[in-house]
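>>> Sequence and computational prediction follow.
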Amino acid sequence: MAEQLVLSQKPRILVVGGGYAGLYVAKNLQAAAEAHGDIVTVLDPLPYMTYQPFLPEVASGSIEPRHAIVSHRQHLTKSELLQGSLTAVDHSRKVATAEIDGESVEIPYKQIVMTAGAITRTFPIPGLAETGIGMKAIEEAVGVRDGILDRIEAASTEQDPARRERLLTFVVVGGGFAGIETISEIEDMARAAVAKNPRVKREDLRFVLVEAMGRIMPEVAADQAEWVVEHLRSRGIEVLLNTSLADATDGRLQLISMPDKAPVQTFESDMLIWTAGVMANPVVRQTDFPVEERGRLQANAKLQIEGPDGVVADAWTAGDVAAVPDLSGGGVGGMCVPNAQHAVRQAKLLAKNLKAHMYGEGEVKEYHHVNLGAVAGFGLGKGVARIAVPKYGDVKLRGPIAWLAHRGYHGMAMPMFERKARVFGDWIAGGIFGRDITPIPDLDQPRALFERSANPKK
């Protein structure tokens, strides 16, 4: 019989989710908890936090995949780390249940922090689940990078014109920041790859961006969004607005116009990248906490979980999984939008509020933010930015200076100094030696070579 998992006997602050919000809550709270005889416990299926704004650059080979993630074990040295999935919360008993190594484990706590983040939002489109890939996890970004480079190489020796065209057609659905940065970065990488392959030309590649709305990137001004569309089209990227994906069965993509749903075009592709939004992690429905209509935990501005009957004692939340009021007045529906900027800021305040609530260090405060603007990179030397400058309003940038603003902001926003150093090192090396365009074909099948060696063909 397997031995049961031994948990710390100290009074526990349980942090569910180790992404942006969970990492910062634990990091900023663990020392104070230890000093008062408590322990911070982080429960997450993964042993790391992913800095998602860097995923497009991971997909394009500008950043080494491991440099875009932050190890819990390395940086949360005073926390108890549990790699598993939440299955239930009984807050009346203050007990959470998790599946860890296939076993159900009860985790008692005195305070709980729900920071389980968001997952990719999809729709019941035929074939999407079987053929698509997201851009929410580091594994997906690596898969996109190697997949594109593999397809370019395969197409370079493909004799069937239809099969070659399918291999060289790359589609991104979703015109928000993630979609625009993804298609820009992978086009930049593909351009570099075909420049070194005499059997494929840039004109052979087809990049298609599909967006159901009439504009892209709602986070920037309308004139900037229009410029981005012009920029993408000048690079040979097809931008299809007011267009939606209706079917993706077997890689045969059927596009329809919106909102009338008339057929637009049908073609085949082996690479369908889905970036059409996110939704709160459905794990919150495994709890007895109040959830609003969009699937997020109801919260007040102090980051306490709050329902119709008032504040839920000893329960807190932040980040993409939380419906936190936007006191600046700029949020959609009066709530903070799900992004990294809010998650990190809320997490830092939540840690302070917990220390104030539990240990009398200061006072519990409301979350109020000043929007810093938005920055986006479109490949080497290309970008757009809207930077909020106090007393002067928004400053709009585009081109190389916006690209530098993008790298500067996200380079500094990357958690932990050693991670920042690794990312800046990648950028410096890329500037000197060029983008790394070497695929690793069997990365998802690491035993393939051994199996071929052990079972040689007769």
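Structure received.

>>> alpha carbons only for contacts and neighbour counts from here, please
Fine.

>>> my guess is Leu297 meets Asp320, correct?
No. Leu297 is beyond contact range of Asp320, at 9.5 Å (criterion: Cα atoms under 8 Å).

>>> All the helices of the chain, in order from the start?
Counting by DSSP state H, one finds helices in the chain at the ranges 20-35, 55-59, 72-75, 128-131, 138-155, 161-167, 177-195, 222-234, 340-359, 400-413, 417-433, 448-454.

>>> got another, please set it beside the one above:
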Amino acid sequence: MPKILIVGGGYAGFYTAWKLEKWLRRGEAEVTIVDPLPYMTYQPFLPEVAAGSIEPRHAVVAQRRHLKKTNVVTAKVTRIDHASKVATITPEVGEPWEFDYDVVVVTGGAVSRTFPIPGVAENAIGLKSIEEAVAIRDRVLHNFDKAAALPAGPERQRLLTFTVVGGGFAGIEVFAELRSFASALLEYYPQISFEETHFHLIEAMGRIMPEVSLPTSHWVIKHLAQRGAEVHLDTQLTSAVDGKIELSTGESFESDLIVWTAGVMANPGIVRTSDLPVEERGRIKTRADLRVGDDETIVADAWAAGDISAVPDLTGGGVGGYCVPNAQHAVRQGKLLAKNIVAVLRGEDPKQYIHKNLGAVAGLGIGQGVFQSKGLAIKGLLAWFAHRGYHGLAMPSWERKFRVFTGWWNNFWLGRDIVELAAVQTPRAGFEAFASRPKPPVVEAAAPAEPAKAEKPAKAAKEPVAAK
């Protein structure tokens, strides 16, 4: 039976395995998926998770629950030797082992792309994982708790200043969601005024959200300004050492939370440890039919999809002629990839990936959103409903859809949960602080030796007194 190895359990990898389970006949192939995380993260929900609008566990999909016919391995693929069709799998605990496969599917996704700006690596946080979104939410709540107990001054201002770097869809959404979240928190913190909360978005280009029209992006900036959030265009971050933000415009301020959303890059842990061809931007060379290779060559039995691949955009709408790295493409590529693998196994020809972007939708906080489809732009409440409806229905499996919609319904009546669990990062701290510990063994001191008695000097013999 052919062995199919899927490297990466994100959108493309999860959907490839999910659809292979549906379309493969019994005994036609054996599918194994390897990913260091046991779940797929629905990344468009990360801004809402960061703002407390979605329960974190509802924004992820458990692989073992929904991939019932697939071998799920929670580990890293640290080497792909396609010439020998062998992959090295390294678990978190235990020794690495080699896995022989017949077909490899590389869907390892992307990671945050940063630049060597002083202080960013030490102080910023990305928005590519559910853990990062939860940490952002807890930091905002924790900062409000600390600031409420402080008098007005530099430290209080620093705690209530939040910065997002990057004006793409992810950056704008988390920026707007956090602004909405902070405004809602003021009801519970009467010690803090609206004017004390500061939000800065830094974008190196002259516009935000390139997926929408220029007038729509201008509306978003104006709308955010009305809500007390400042967007810095044509501005670069030059330093973030110790949380002090320094901009190319000369402006500087201190910020306790810095969220980095300025771009992604193909997962280097997979790309740099394989013998598959890579293009100049570090992505795996991929044909329009999702086989690895280019127009002239095909790497047999190797497929790729999602953010880690350079898939030609046959509609002509991609950046540089390739599909942009987003969930819209990754999900559809994963579905087609499964069909193409089955087709090739049965001696049929694979189909090319063609998807014309139908529009873009973004949430800007509770009750606010923006939708763009060609020349049609919808703003405000209706766009917000479109955003939630689209992404709620796009969430894989009815079980997950139900959890998301139920959470939104509960929040409508009960409001957002504002409990922060920052201490979960160090769950044993309280236990360790008061845990009884064995007393160190008492080393009995040796009995002191008795001091030697000094010998009394012998009495001198009395000399006879001489007779006078």
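The structure has been received and is ready for your questions. Computed from a predicted structure; not experimentally measured.

>>> re the thing from before, quick check: which of the helices of structure 1 is nearest to Thr266 of structure 1?
helix 161-167 (11.9 Å; Cα to Cα).

>>> mean per-residue distance, that closest one to structure 2?
Mean deviation of helix 161-167 of structure 1 relative to structure 2 after superposition (mean Cα distance after the TM-score superposition for structure 1): 0.7 Å.

>>> Where in structure 2 does that helix fall?
Helix 161-167 of structure 1 corresponds to residues 153-159 in structure 2, going by TM-score structural alignment.

>>> and if you look at stretch 138-150 of structure 1?
Aligning stretch 138-150 of structure 1 against structure 2 (TM-score structural alignment) gives residues 130-142.

>>> Pull the residues that contact that stretch.
41, 43, 46-47, 49-52, 56, 59-60, 125-127, 182, 257, 418-422 (Cα atoms under 8 Å, 6 or more residues apart in numbering).

>>> what do you get for stretch 410-429 of structure 1?
When contacts are defined by Cα under 8 Å, 6+ apart, stretch 410-429 of structure 1 is touched by residues Tyr51, Pro53, Ser62, Ile63, Glu64, His67, Ala68, Ile69, Val70.

>>> By neighbour count, which of the residues you listed wins?
Neighbour counts for the contacts of stretch 410-429 of structure 1 peak at Ser62, which has 26 neighbours (criterion: other Cα atoms under 10 Å).

>>> Residue in structure 2 paired with that one?
In structure 2, Ser62 of structure 1 lines up with Ser53, judged by TM-score structural alignment.

>>> how far away is its match from Tyr390 of structure 2?
With distances taken as Cα to Cα, to the nearest Å, Ser53 of structure 2 is found 16 Å from Tyr390 of structure 2.

>>> Also Pro2 of structure 2?
Applying Cα to Cα, the value for Pro2 of structure 2 to Tyr390 of structure 2 is 37 Å.

>>> check contacts around Arg285 of structure 1.
Neighbours of Arg285 of structure 1 in contact, by Cα under 8 Å, 6+ apart: Val291, Gly295.

>>> what's the counterpart of it in structure 2?
In structure 2, the residue paired with Arg285 of structure 1 according to TM-score structural alignment is Arg272.

>>> Any idea how many residues pack against the nearest residue to the match of Ser62 of structure 1 once chain neighbours are set aside?
In space, and not counting its chain neighbours, Ser53 of structure 2 is closest to Arg416: 6.1 Å by Cα to Cα, 6 or more residues apart in numbering. Arg416 of structure 2 has 19 neighbours, counted by other Cα under 10 Å.

>>> Can you get me the start-to-end distance on stretch 284-302 of structure 2?
The first residue of stretch 284-302 of structure 2 is 11 Å away from its last residue (Cα to Cα).

>>> contacts for it?
The contact list for stretch 284-302 of structure 2 (Cα under 8 Å, 6+ apart) reads 82, 102-106, 271, 276-279, 303-305, 308-314, 333, 337, 340, 350-354.

>>> Write a ChimeraX command that selects only the buried members of these.
Those of the contacts of stretch 284-302 of structure 2 that count as buried under 16 or more other Cα atoms under 10 Å are selected in ChimeraX with:
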select :82,102,103,104,105,106,271,276,278,303,304,305,308,309,310,311,312,313,314,333,337,340,350,352,353,354
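
>>> where's Ile183 of structure 1 relative to His368 of structure 1, distance?
34 Å.

>>> ditto for Val344 of structure 1
In terms of Cα to Cα, Val344 of structure 1 sits 13 Å off from His368 of structure 1.

>>> Map Asp289 of structure 2 across to structure 1 for me.
In structure 1, Asp289 of structure 2 lands on Lys302 (TM-score structural alignment).

>>> again but with Gly171 of structure 2, I slipped
Gly171 of structure 2 maps onto Gly179 in structure 1, by TM-score structural alignment.

>>> returning to that earlier point: will you turn the helices of structure 1 into CSV that also has distance to Gly383 of structure 1?
CSV is the format used below for those (distance: least, Cα to Cα, whole Å):
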stretch, distance to Gly383 of structure 1
helix 20-35, 24
helix 55-59, 13
helix 72-75, 32
helix 128-131, 30
helix 138-155, 20
helix 161-167, 28
helix 177-195, 9
helix 222-234, 9
helix 340-359, 19
helix 400-413, 4
helix 417-433, 16
helix 448-454, 40
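
>>> Could you identify which of those is most buried?
Most buried of these by mean neighbour count (mean count of other Cα atoms under 10 Å) is helix 55-59; its value is a mean of 28.

>>> which residues touch that helix?
Outside helix 55-59 of structure 1, the residues that touch it by Cα under 8 Å, 6+ apart are 63-65, 68, 135-138, 141-145, 178, 181-182, 185-186.

>>> Compute the distance between the corresponding residue of structure 1 for Leu314 of structure 2 and Lys201 of structure 1, please.
Using TM-score structural alignment as the criterion, Leu314 of structure 2 maps onto Leu327 of structure 1. Relative to Lys201 of structure 1, Leu327 of structure 1 is positioned 52 Å away (Cα to Cα).

>>> What of Gly84 of structure 1?
46 Å.

>>> Same check on Glu238 of structure 1?
According to Cα to Cα, Glu238 of structure 1 stands 17 Å off from Lys201 of structure 1.

>>> same question, Gly102 of structure 1
Separation of Gly102 of structure 1 from Lys201 of structure 1 (Cα to Cα) stands at 49 Å.

>>> The two: which has the busier surroundings?
The neighbour count for Gly102 of structure 1 versus Lys201, taken as other Cα under 10 Å, is higher for Lys201 (16 against 9).

>>> Give the closest residue to the equivalent of that one over in structure 2 in space, chain neighbours not counted.
For Lys201 of structure 1, the aligned position in structure 2 is Ser193, judged by TM-score structural alignment. The spatially closest residue to Ser193 of structure 2, leaving aside those adjacent along the chain, is Leu186, at 6.9 Å (Cα to Cα, 6+ apart).
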